[in-house]
Structure formats: C-alpha cells, structure tokens
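Asks: Would you be able to build a 3D model of this:
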Amino acid sequence: MAKDTPTTIVIFGASGDLTKRKLMPSLFNLYLKDRLPKNFRIVGFGGTAFTDEAFREQLLAGARQFATYAFTDEQWTAFAAGLHYLSGKYTEAPDLQRLDELISGWESGNASRLYYLAVPPKLFPVIISNLDATNQLSEDSGWRRVVLEKPFGTDLASAVELNEQVHKALHENQIFRIDHYLGKETIQNILFTRFANTIFEPIWNRTYIDHVQITVSEQVGLEHRAGFYDGVGVLRDMFQNHLMQLLMLVAMEPPASFEAGHLRNEKVKVLSAIKPMTPEQVAANTVRAQYRGYREEPDVKPNSSTATFGAIRLFINNWRWQGVPFYLRSGKSLAEKKSHIIIRFKEPPLSMFPMQTLKPNMLVLYLQPDEGVHLRFEVKAPDTVAESRSVDMEFRYAEAFGQSAIPESYERLLLDAIQGDASLFTRGDEVEASWTLIEPILEAWEKRQSPPLATYRPGTWGPVEADSLLARDGRWWMHDEAELMLER
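Replies: Prediction:
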C-alpha cells in the first residue's frame, strides 16, 4: 500500500514503561528519518486517564530521557500533533468500539492499522476478541496487523492455547510476535556474516567446527522485577526466546531468499532437528543455579528454587552439525553484561611445526556491548625458526560506522511491522517448537529438582558446575580468550 495511505498505530498499554522507554522514542526517530507513512496517527489506549496533552507531555519527557539521538522542540511539536490517547478497559467491547469510532473519523477510503499489544499475554485473547467483535480486524479497506509482546506463553500448553485463541480472529500473516532481540543490528549481522561471505559457508559444519558457545550474561540482578522474575526464571526469560533465536541463526541452512517464509522455515528446521531431552539427559546436559543472596532480595520467596543461571548442552541431529555440541548459558549477577557467540574451529590434524601447541582458530560474533566480528588465526612470530603467535582480525561497528550507528531494536521491528515484513518476527510453529525443547528441561528443573540447584557468587561467571559441564568434554568457556581478542 502506498506510503501516503492513512495509517493508525494503536498502542494498548500506552501508559506503561515500554511505550515511554522504547516504543515512542523509536517511532519518533522513524518520523525524523521520514520512514513513517506520511499520513499517520498514533493512539495510546490504556486504563490511566490522560488527556491528549498530558499523554504528549509524558512521552516528551520519555523521549528526552531515553532517546539516543538529538531533536528540536519544533520536530517534537510536529510529531506530537499525531499523538492521541483514549482511556478505557481492554475487556469492554464498548470501549474498543469508541476506539474504532475515533479512528474511523480520521479515515476515508483505504486505511491501515497496526495494533501493538504492550500488555501482559493473558490480555491478548480478550483484546483481539474485542477488536474482532467491533470489526476492527477486517482487511476489506486496508491491512490490519497485530504485534504481540513476549513472552508468548509460559509453557508449551499455554503457547498452543494462545496460538489457537489469536488464530480465531487473525490469519498468521497478520500476527507479529515480537522478540526485540531479533531487531538488534548485530543479531541480523549473523546472517550477513554467514551468507554474504563465501569464505565462511564451506567450513560452517561438523568437519571444521569443534563446538559453538552462546553466552548472554547480565551483570545486574533483579532490579525490582522480583514479582515477575521469581515465577519465571532464566529458562523462560532468556533461553526459550533469545538464546534459541541465536542458536537458530547460527545453525540454520541457507534460505532460498531473505523473504520471511523462507527464513522462518529454515529456523524451524533447526529446532526440529533437536530431540527433546529425557529427565536423565536433562540431569547430564544442563546446569541450574541461583546467585547467593537471591532469596534475600525484596519480594523473593525465602525458599525460592528459581534458577537465575542456566547452562545447556545441545546437539543438532542433521548432516551439517551431527556430533557438534552447542553450549548455551545465561544468567543474572554475572561478571559482565555481554552477549557473544564463539565458533571454535578444530585444531589442524597434524602439526608440522616442532615444539609448538597451536591454538585453534576462533570466530567471535560480539553482539553487545563492543559490537563486531573478530577472527583469531595463527602467524609466524618474527625472528624465530617456527614459533607461532595468535593474531586477531577485527571489525567493530563503532569504528566502521560511528558510535551512534546502531539504532534501537524496536525501531527496526516497528518499521518492519508497518511494512509487513515478518522476517524478524517469530511464527506460531516456531514458538511451539521452541517450547517443545524447553518444557522437558523446565519440568525436570521445577518438578524433579534435577539437576540439583547450584549456587554462585555475584560478580563471577556462574557456578563451577557450568565449568564441569564443558570439562567433561575436554572444553572450557572461552570468555577469557575472547576478552584478549578484544583488548589487542
């Protein structure tokens, strides 16, 4: 549809923190870049009573606090003219009818709408049902799309039920399940590193790769989120979505094109090639731990067994990856805030150089904070007979494109949703396939208390059990070596 087609963006839960911190600064920057439809309006809907002016003032305060770019008062005033607010209850169809009447008053002829549900997942079905009952999802006169925030379900059964409920009113191509992690430039660069460079693809397999490590660590603890986190834990919060997405991007086969269907088909194939673990396999291939002092945090149950750290060893049973272990870990109150993927290549089959222990080649994809790509390889040290030295070939986003080159992830995802590109959104079967793999681990951890809950000191890299998980294979977590690559 043409860029000048009237388009309304409706944000449910607009009085919440996500709108102020992420959504509105992202939409405003899209406006400044002239990437929003020329005839647009943004309507906030929520339970808090706001006038349009009060809503705009709150969002301006949020933009001044959280926007990573400069803007003028004149630019904000022009953008804010398209901001409106309507208070009401999500569960009341008459209130959503008032929403339709407000938007319809601006529309004439073809017009499009994007509904962003920045609300708890339990409200998804009732909001979508009420939108359907008030005929706001019909695409007779323009597209209708719905963006659903994570988490999408809390286990496999709830994810399947939620899919069934939203599919009663929406076709799959109208549903955009958002994982903000996929909007990060560095996450998208995984695909470009692999498929835009012919030097990597021939060696991206079990013949040359020894193993893969994926780390997403957080330095902070709960940060006043105990009410949410203590009932969720690290598996639901990080593994089911973020880490599984990284796994799929690293391991997937080349898609026929970058079109959403082809891309998401290959991602689902990766999950389908991983066998769900038995309870015995969970005990042998996973580590769960809790940082010391967690139970003394405000609003945490004194006997809580919630895991704040997890490590998992997975195998992908296909021709490319047979026998190659993937080690995934994530946790809170760790040594650093860091996200990286380490591809550790095999050692040469025969050393031609006497008295030398050659270090294996290593490719590190740094996702945050020092975003870039680093490759370690061996060279001859000058003025020696046959001594080698590890050197690093590096690319850093900040050096190549400037410190402010990387936009907020929500900015990319909102633009894609408006343009109808679902490549960076999760499909229904992908969500269910991910829960299929995570649920047996959840059940073993929470119901069987297996493996035993380990502990670790805040500010470290986790429990010794996580080191033992790799040590049994003759391997180790390579964060120290990765740090040396960054420092050179």
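Asks: all contacts plus neighbour counts: C-alpha atoms, from now on.
Replies: OK.
Asks: can you count the residues close to residue 413?
Replies: 26 (other CA atoms under 10 Å).
Asks: For my notes, confirm it occurs in a helix.
Replies: Yes - looking at residue 413 with DSSP: H, G, I helix; E, B strand; the rest coil, it is inside a helix.
Asks: To compare with the earlier structure, here is another sequence to fold:
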Amino acid sequence: MPAEITTLLTFFGGTGDLAKRKLYPSTYNLFKKGFLQEHFAVIGTARQELTTEEFHEMVRESIADFVEDQANAEEFISHFYYIQQDITDSAAYADMLTLNNELDAKYGLKGNRIFYMSVAPRFFGTVAKYLKSEGLITENGEYNRLMIEKPFGTSFGTAEDLQNELSEAFDDAQIFRIDHYLGKEMVQNIAAVRFGNPLFDAAWNKDYIENVQVTLSEVLGVEERAGYYDTAGALRDMIQNHTMQIIGWLAMEKPASFKDTDIRAAKNAAFNSLKIYNREEVAENFVRGQYGESADGTQKKYLDEMDVPADSQNNTFVAGKLQFEMPRWEGVPFYIRSGKRLAAKSTRVDVVFKKGLNIFGGDVELANPVLTILIDPKGGIEFKINAKDVTSEFLTRVVNLNWTVSDEDKKLTPEPYERMIHDAMDGNGSNFADWNGVAIAWKFVDAIQEAWDATREQFPNYVSGSMGPVASDELLAKDGNEWVFKG
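Replies: The predicted structure is shown next:
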C-alpha cells in the first residue's frame, strides 16, 4: 500500500466538463490505488445550484466507468462536498472558509490544501487574491498549492500580469501550471531514454546529432472551436505550450539530480539560450499555413468553417526552426511543426543522428540513424540503424528496432491528469511549467506573431489531408534535411 496523502482538494469549476471527464475519475484512481484513504476531502464549487446529493450523483456518474467495487466508490464519494459560489465576490468565500475548517477537523487534514482552477483564465488572479485575503491559505499546513489550467496568458504581457497577480498570494514554488502533455507517459520517457542509457546520454549533443524534430499533427479541423481558435491559431494553441514543453526535455542540460528543482534549472539553462527572432529571422525560420479543401472536396477549407471570418489570417499550421545558443547545441536545428487537417494524427519526436564516416567503400550508402519516441496515438520507441543487407555483396540497409506500449502497460499507466494531481499532492514540480519557461516561450512566440501580423499571407496554402504547405518541406531542405515523418 502506498503512503497515504493527507489533503483537502478544491475544484473551482467543479461542475464543468473537465471536472466530470478527467478530474473526478483521476482523483478516484488515486483513491483506488491507496494514495487517498481516510485523510482527504474534495470540495467542488461553481455557480450552479446543487444539493450535496445532486453533486454526489454527478461524481458517481463521472467515475462510473472506473468502478469495480460499488462500496469502494461510495466511500470515495462520501468525501465530496459542494458549495455554490460566485468566485468574483469576496463575501462568497466565507462559507468556503467555514467548510474548509470543518473538513480539516473532521478528516485530520493538517491544513494541507490544493486549489485547482478549472475556470476561465480571466478568473485565475481573482480567485488567488480572494484565497489570500479571505484567509483560506493556511499558516499551519505543510503546504498550500495552486493548480492552474492553460492558457497561462495570451502573450508575454498578459502572462506577466497574471504571474504578478498570483505572486501576491502564492510563491512560485506553490504554483503548478498544468500542461497535460507533460503528464503523458511517453513524454516522460524522454528523460528515461536520454539519461538512462549511456549510448544516448553521451551522444546527446552537436557532435552526434544532426537535427531534432517534434511533430504534433491532427487530422481534425477547427470543429466547434472557431471562436477561440481564430484568436489563437496553432502558434498559441500548440506551439507556445505543448511543443515548447516537449522541447524543454530534449534541449535541457543534464540535471544535477532528478529532483524537480534541478530539472527546472537544467531546462531553464536551455530556455534562456533560445534565440528570439527578429522580423527578418522569422521569415527565414518559420512557416505558417491555413488549410484548404481536401483533394476530393469532402472537407471544406478553414475560411468556410462556421464562425471563421472570411478574411481570417489565422494559422492552422506552423513549422519552424529553433536555435539554442549554447555549446551543447551549436549549429543543431530543432524543427517543430503542428497543424490541423493533416494526413495523420501523431505526436512524436525524431532525433536524427549524424551518419558518421563511411569506411565501406563507394557502393555502400549509410543512412542517418534515427531515434523516434512515439507519444500519441500509440506509444513506443523506434531506433533505425544501419545494418548489413542479406545479399552476397557488402551492402547496407536500414533496420528498425522497435518497442510498442502493450495493452497491459496501457492499463497500468496513469492518465495525465491522475499523474499531475498526484505530483501536486507530492509537491513534485518536475512535470509542470515554471514561470521562466512560460515567459521565454511567450517572448519567442510573440516575436513570430508580431512579424506575421505585419504581413498578409495568401491562404489557403495547403490541402486538407496533406502534411502542410510545401514551404514546410522547403524550410528543412534549405539545411539539407527533411522531415522524418511523412504522414
């Protein structure tokens, strides 16, 4: 049985879709596994008027697919409490404070509190301010922590404003900025593969690596999200957060230890060396796209999607080259791309190693060895290496050493939100974005967006069902490289 965690967990936005689909099932999985036992309580709060019984039924329905023992589930649900609350009204926090203190005494929670904000980002600062001013942050607890859903701002300026608001109530070490990609099993495998194998650990630098590629491709279009997506695009929706956080694990220095403080310090050494482009450099190193119709005409172009302005310049595809001005990565390009309506759904990392010296003669061709970490939709690791062909002549061929996550492994793998809630309870910030990394990512993305805002692009410029604009391939071809993943 694992060590029991003692905590009071409050979900702001407790009747929302995220809470019902992810947060309550994830918390229940922690209960089933024994991390939560007797000394815990959960508060859900929202504007909706609900009785305790109605709230319990909501939780019961949300965890139904995960229940193996109904009595066990009912014991779990008995630890749930609901408060109807207007989070913008300071007076509304009085009832929450009273309930917090009652639950602290009832379950022996020792003043340990986690506040999870699953609400619109414009309320983050308000909630944090009132948690502080109305006395909900305890002085006697081992910890008080704040978990925040993305997006963390919409630009560096707005992110900095939010950071300043939160800092009035919480230290940065208490703030857990969620990027659910960091909770994915195969993203966490980057560290295991890189640092757990001397072969890769020693070769993870400019001497052996030719380029690094990160792809986050989607087959779906904007669907029902046009209202939000047309203000964000792939650049803000996928590059600033998910892609940059994956890049952090790939580009970071080797940490002094695997403690969260050392991991963040190592990541920040890389983030702080990221070259921020000027307008001319953006044009040289980044490509934007917007999807058109599919070749067979069955999928419409972005500009014809519901609620999309007819003259929208929004990007639904981004590809670019990152450069880290640090000794480890001097001259090594990091290529990234993300887009909608592409040929295949895939989140993957491809590390392209150098060919090395060919001692076999002129008829023998060597390929670049490639290490691939498959993140979604299937997890796995592939390593393409040069080996001898079976012919009588001494020729070579590429063979693929691969491992795929088994169905049994999938059953045992914690869901990203389960892992992140558990890590926050443990105070482990390894898989959360810190302020420095968020700030650098926004500065980098803002420079690109500002350059794009100053010019107009001819859209659409790629066919739905392709792997994006031709310019994306040309970007790599200028360096003598090509995308490993063709879709």
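Asks: which residue in structure 2 lines up with residue 298 of structure 1?
Replies: Structural alignment (TM-score structural alignment) places residue 298 of structure 1 against residue 306 in structure 2.
Asks: Hmm, its match is touching residue 226, no?
Replies: Yes - assessed by CA atoms under 8 Å, residue 306 of structure 2 is found in contact with residue 226 at 7.0 Å.
Asks: With neighbour numbers in mind, choose between these two.
Replies: Legend: neighbour count by other CA under 10 Å for residue 306 of structure 2 and residue 226, higher for residue 226 (18 against 13).
Asks: Now do the same contact list for that one.
Replies: Residues near residue 226 of structure 2 by CA atoms under 8 Å, 6 or more residues apart in numbering: 305, 306, 307, 308.
Asks: Go ahead and list the helix or strand containing residue 59 of structure 1.
Replies: Applying DSSP states H and E as the criterion places residue 59 of structure 1 in helix 52-66.
Asks: Show me which of the contacts of residue 226 of structure 2 is closest to residue 48 of structure 2.
Replies: residue 307 (28.3 Å; CA to CA).
Asks: looking at it, that closest one is touching residue 228, isn't it?
Replies: No - contact criterion CA under 8 Å: residue 307 of structure 2 and residue 228 do not qualify, at 9.9 Å.
Asks: Residue 423 is in contact with residue 261 of structure 1, correct?
Replies: Yes - contact criterion CA under 8 Å: residue 261 of structure 1 and residue 423 qualify, at 7.4 Å.
Asks: neighbour-wise, which of those two wins?
Replies: residue 423 (19 against 16).
Asks: you'd agree residue 318 of structure 1 is in a helix?
Replies: No - the assignment for residue 318 of structure 1, made by three-state DSSP, is coil rather than a helix.
Asks: Just give the closest residue to the aligned residue in structure 2 for it, not the sequence neighbours.
Replies: Residue 318 of structure 1 maps onto residue 326 in structure 2, with residues paired by TM-score structural alignment. Leaving aside its chain neighbours, residue 326 of structure 2 sits nearest to residue 273 (6.1 Å; criterion: CA to CA, 6 or more residues apart in numbering).
Asks: For residue 267 of structure 2, see how far away the one you found is.
Replies: Relative to residue 267 of structure 2, residue 273 of structure 2 is positioned 10 Å away (CA to CA, to the nearest Å).
Asks: These two: who's more crowded?
Replies: In terms of neighbours (other CA under 10 Å), residue 267 is the more surrounded of residue 273 of structure 2 and residue 267; the figures are 23 against 15.
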